[in-house]
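Student: give me a model of this one.
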Amino acid sequence: MNWNYEAVHRLIKTGILIGFASLVIYLIVTGNMLLYIAPHLMFYVEVSAAGLVIMAGFQIYILVLSLKKKVVVCDCGHDHLHEQDHGSRHSHSHGPSRSIWMHVGIYSLFALPLILGTLMPNTALAGSLAQNKGMNVSGVAAKAKVGSSELVEIDGNADAELKKMFKTNVYNRDYAKLGIQLYNHELIEMKDEWFIEKLQAINTFVENFQGKQIKMTGFVYRENGLPETQFILGRMAMTHCIADISPYGIVSETVDAAQYKNDSWLTITGTIDQTMYHGQKVMKINIDNIEPATAPTVPYVYPDWNFASKL
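Tutor: A predicted model of the protein is given here:
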């Protein structure tokens, strides 16, 4: 085997590509990729993993050839097997530059994130991030345009009285439909699916839900100004990737609230009420029962942009 200068470069490139492909495939197989991106982006990550595997295979092929003979890959349009001498010698090099520090710098740009991605633990963000971003306890309201404040009833076969209760502007009709579905449940469970959508629907029509039973699992969060009898039970929501993660939660009240530590996970059951939070009327849970809970492996919730079509 001829371990020439070019072969060494091929070996390094092959190692980097195999490393990234292995890391991405590992995150996909273990499910840890969902700590970094939302489920609707998984297809593109899987395609990228396949692309990395193909490129690594090509580099391995070129590496094997370069160990046997010199391989030149370029499109300069002349024969590289001999030198031409037509009055003057045609000679140039297509091999990698021999500036060691330049190559060390270039390869480090790829190797460093690979090493960090391999060695750093895959952990989820919780209350510490909420301290920086602030807790959203009202959901994502659909804002009515100026001149569009007229209330309308939703379509469908819902009870006429319920349609009147859930009158809203045209931009919140989907949340009104969801609100009617939730209103008909004896116990409203704030599961991962549609967590944000349910939070918005209940907050939009919080008067209708007062006294309704609700159950939720989340982490304990506190901020300045909350009474000792209250904490916020929160979840972290991811729209596309970890860069846009945001905390959502519900103000929860019990006389022994102070005994529950920040970031501890609880499952609470109680009745829906309302309170003021930063000058805004939002829902509150009057807690009837609290149980310790274990944080899920992937503790994030994700918005469903197509939830209206599934109602």
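
Student: please make it C-alpha for all contacts and neighbour counts, starting now.
Tutor: OK.

Student: so where do the helices sit in the chain?
Tutor: 5-30, 42-68, 100-119, 127-133, 160-165, 173-183, 195-204, 206-209 (DSSP state H).

Student: ok, how many other residues are close to the nearest residue to Tyr183 once chain neighbours are set aside?
Tutor: Sequence neighbours aside, Phe209 is the residue nearest to Tyr183 in space, at 6.9 Å (criterion: Cα to Cα, 6 or more residues apart in numbering). Around Phe209 sit 21 other residues, with neighbours defined as other Cα atoms under 10 Å.

Student: one more: Thr254?
Tutor: 17.

Student: how much space between it and Gly279?
Tutor: For Thr254, the distance to Gly279 equals 22 Å [Cα to Cα, to the nearest Å].

Student: next: Ala38.
Tutor: Taken as Cα to Cα, the span from Ala38 to Gly279 is 32 Å.

Student: the more surrounded of those two?
Tutor: Using other Cα under 10 Å as the criterion, Ala38 and Gly279 rank with Ala38 on top: 19 against 7.

Student: and Ser252, what does it touch?
Tutor: Contact analysis of Ser252 by Cα atoms under 8 Å, 6 or more residues apart in numbering lists 230-233, 284-287.

Student: repeat for Ala50
Tutor: Counted by Cα under 8 Å, 6+ apart, Ala50 has contacts Ala21.

Student: I'd assumed Glu46 was in contact with Ala21.
Tutor: No. Counting by Cα atoms under 8 Å, Ala21 stays clear of Glu46, with 10.1 Å between them.

Student: with neighbour numbers in mind, choose between these two.
Tutor: Taking other Cα under 10 Å, Ala21 and Glu46 do not tie; Ala21 has more neighbours (20 against 14).

Student: how far away is that one from Ser108?
Tutor: To Ser108, Ala21 is 17 Å away according to Cα to Cα.

Student: kindly report the same for Met236.
Tutor: 33 Å.

Student: and for Met283?
Tutor: Counting by Cα to Cα, the separation of Met283 from Ser108 is 51 Å.

Student: the more surrounded of these two?
Tutor: More crowded of Met283 and Ser108, by other Cα under 10 Å: Met283, with 28 against 13.

Student: buried residues, stretch 123-135. List them.
Tutor: Residues of stretch 123-135 classed as buried under the neighbour-count rule (16 or more other Cα atoms under 10 Å) are 124-127, 130, 135.

Student: want to put them side by side, so please do this one too:
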Amino acid sequence: MIRFLVLISYFGMTFYLHLTGKLNQYINMQYSYLAYISMVLCFIFAIIQLYIWMKQVKTHSHLNSRLAKVTSIALLAIPIVVGLAFPTVSLDSQTVSAKGYHFPLSDGTNLAIQASEGTRSQYLKPDTSSYFSKSAYEKEMRTTADTYLTQDQILITDENYMEVMEAIYDYPSEFEGKTIQFTGFVYKDPIHENSQFLFRFGIIHCIADSGVYGLLTKGNTRQYENNTWITAKGKLINYYHKELKQKLPTLEVESFTKVDKPENPYVYRAF
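Tutor: Predicted coordinates for the structure are as follows:
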């Protein structure tokens, strides 16, 4: 019975997320086929477990009592309730604030923060180096960087957001002076007046390795409230951030345009 409940619970939650269009808040949709396959398999195995359990009910008289039947129905209802009540929360600047004002990059401090938090969450820069050998990663990112360095103006979209951000942080001096345009939500820097970050929440494979990615902006002609969605355009500079004690790729803003929140606020890493 426990096996059946576990299997049907997973099926119910996955099916609910798929039905409501919220599955993309938990996994990179590039791998959605794995969720669908596991959902079908769980349903098949759940039916098998239910059949086995029903046979046991018929052969054990103590399971035929009224109390046993009511208990069985209550247990069967649990996965349905869990599936319908499964919470989904869209991440925003409050999530950033809750983590505290520390944005370690992939220089070793990121690993220390993750270890202390028990997570694989990332900050500022998408880091996919753990999914490659060192030489393969360098080759992959070198090719990606070269592709965008040939462009006079780099348009960062939902589709290329993660790879462009990773390339910018890997080769900040080479991208310095490039004009870029991208969309994100505002996170006001609580330390520097008239400075604000522009972020997107991104998923590499699933929610376990998600993070907040984007750029510090400078020279803003107008300040916006947290969670305001903005399309920004400007030139990349390398700005020394005293609190983080390192240079950050920073957008020297030329224009800010307020836009509506995207239907899907998340971005994903394509491989």
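
Student: about what we covered before: could you redo the helices of structure 1 as CSV and give each row distance to Ala243 of structure 1?
Tutor: Shown next, in CSV, are these (distance: least, Cα to Cα, whole Å):
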stretch, distance to Ala243 of structure 1
helix 5-30, 18
helix 42-68, 16
helix 100-119, 16
helix 127-133, 11
helix 160-165, 38
helix 173-183, 27
helix 195-204, 18
helix 206-209, 31
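
Student: pick the most deeply packed of the ones you listed.
Tutor: Highest mean neighbour count among the helices of structure 1 (mean count of other Cα atoms under 10 Å): helix 195-204, with a mean of 24.

Student: mean offset of that helix relative to structure 2 (after superposition)
Tutor: For helix 195-204 of structure 1, the mean deviation from structure 2 after alignment is 2.0 Å (mean Cα distance after the TM-score superposition for structure 1).

Student: other residues contacting that helix?
Tutor: Applying Cα under 8 Å, 6+ apart, the set of residues contacting helix 195-204 of structure 1 is 137-141, 175-176, 178-179, 190, 209, 237, 248, 282-283, 301-304.

Student: span of stretch 227-243 of structure 1 from start to end?
Tutor: First-to-last distance for stretch 227-243 of structure 1 - Cα to Cα - comes to 31 Å.

Student: show residues contacting it.
Tutor: Contacts for stretch 227-243 of structure 1 (Cα under 8 Å, 6+ apart): 35-38, 40-41, 125-126, 135, 196, 217-222, 244-258, 266, 299-303.

Student: rerun at 7 Å
Tutor: For stretch 227-243 of structure 1, the external contacting residues (Cα atoms under 7 Å, 6 or more residues apart in numbering) are 36-38, 126, 218-222, 244-258, 300-303.

Student: so which bits of that stretch are buried?
Tutor: Buried residues in stretch 227-243 of structure 1 (16+ other Cα under 10 Å): 230-240, 242.

Student: any idea how far that stretch is from the middle of the chain?
Tutor: Using Cα atoms, centre = their mean, to the nearest Å, the mean C-alpha position of stretch 227-243 of structure 1 is found 14 Å from that of the whole chain.

Student: likewise stretch 221-241 of structure 1?
Tutor: 18 Å.

Student: same deal with stretch 171-186 of structure 1?
Tutor: Relative to its chain's centre, stretch 171-186 of structure 1 lies at 26 Å (Cα atoms, centre = their mean).

Student: Phe182 of structure 2 - nearest residue in space that isn't next to it in sequence?
Tutor: Ile156 (5.0 Å).

Student: what's the match for the one you found in structure 1?
Tutor: In structure 1, the residue equivalent to Ile156 of structure 2 is Met190, according to TM-score structural alignment.

Student: ok, that match - how many residues close by?
Tutor: Counted with other Cα under 10 Å, residues neighbouring Met190 of structure 1 total 17.

Student: for Ala201 of structure 1, see how far away it is.
Tutor: Counting by Cα to Cα, the gap from Met190 of structure 1 to Ala201 of structure 1 is 12 Å.

Student: Lys143 of structure 1 now?
Tutor: 14 Å.

Student: same question for Arg89 of structure 1.
Tutor: Remark: distance between Arg89 of structure 1 and Ala201 of structure 1 (Cα to Cα) = 79 Å.

Student: now stretch 255-269 of structure 1: buried residues?
Tutor: Here stretch 255-269 of structure 1 shows 257, 262-269 as buried, counting by 16+ other Cα under 10 Å.

Student: show me what contacts Ala49 of structure 1?
Tutor: 21, 24-25.

Student: re earlier: which residues touch the equivalent of the residue nearest to Tyr183 of structure 1 over in structure 2?
Tutor: In structure 2, the residue matched to Phe209 of structure 1 (TM-score structural alignment) is Phe175. Phe175 of structure 2 makes contacts with 149, 168, 236, as judged by Cα under 7 Å, 6+ apart.

Student: nearest to Leu19 of structure 2, out of these: which one, please.
Tutor: Leu19 of structure 2 lies nearest to Ile168 out of the contacts of Phe175 of structure 2, by Cα to Cα, at 36.6 Å.

Student: from Gly219 of structure 2, how far out is that closest one?
Tutor: In terms of Cα to Cα, Ile168 of structure 2 sits 20 Å off from Gly219 of structure 2.

Student: then Lys22 of structure 2?
Tutor: 37 Å.

Student: ditto for Lys261 of structure 2
Tutor: Applying Cα to Cα, the value for Lys261 of structure 2 to Gly219 of structure 2 is 23 Å.

Student: and if you look at Pro265 of structure 2?
Tutor: As judged by Cα to Cα, Pro265 of structure 2 and Gly219 of structure 2 stand 25 Å apart.

Student: and for Ile2 of structure 2?
Tutor: Using Cα to Cα, we find Ile2 of structure 2 at a distance of 59 Å from Gly219 of structure 2.

Student: how near is Tyr137 of structure 2 to Asp170 of structure 2?
Tutor: 11 Å.

Student: same thing with Lys188 of structure 2?
Tutor: Where Asp170 of structure 2 is concerned, Lys188 of structure 2 sits at a distance of 24 Å (Cα to Cα).
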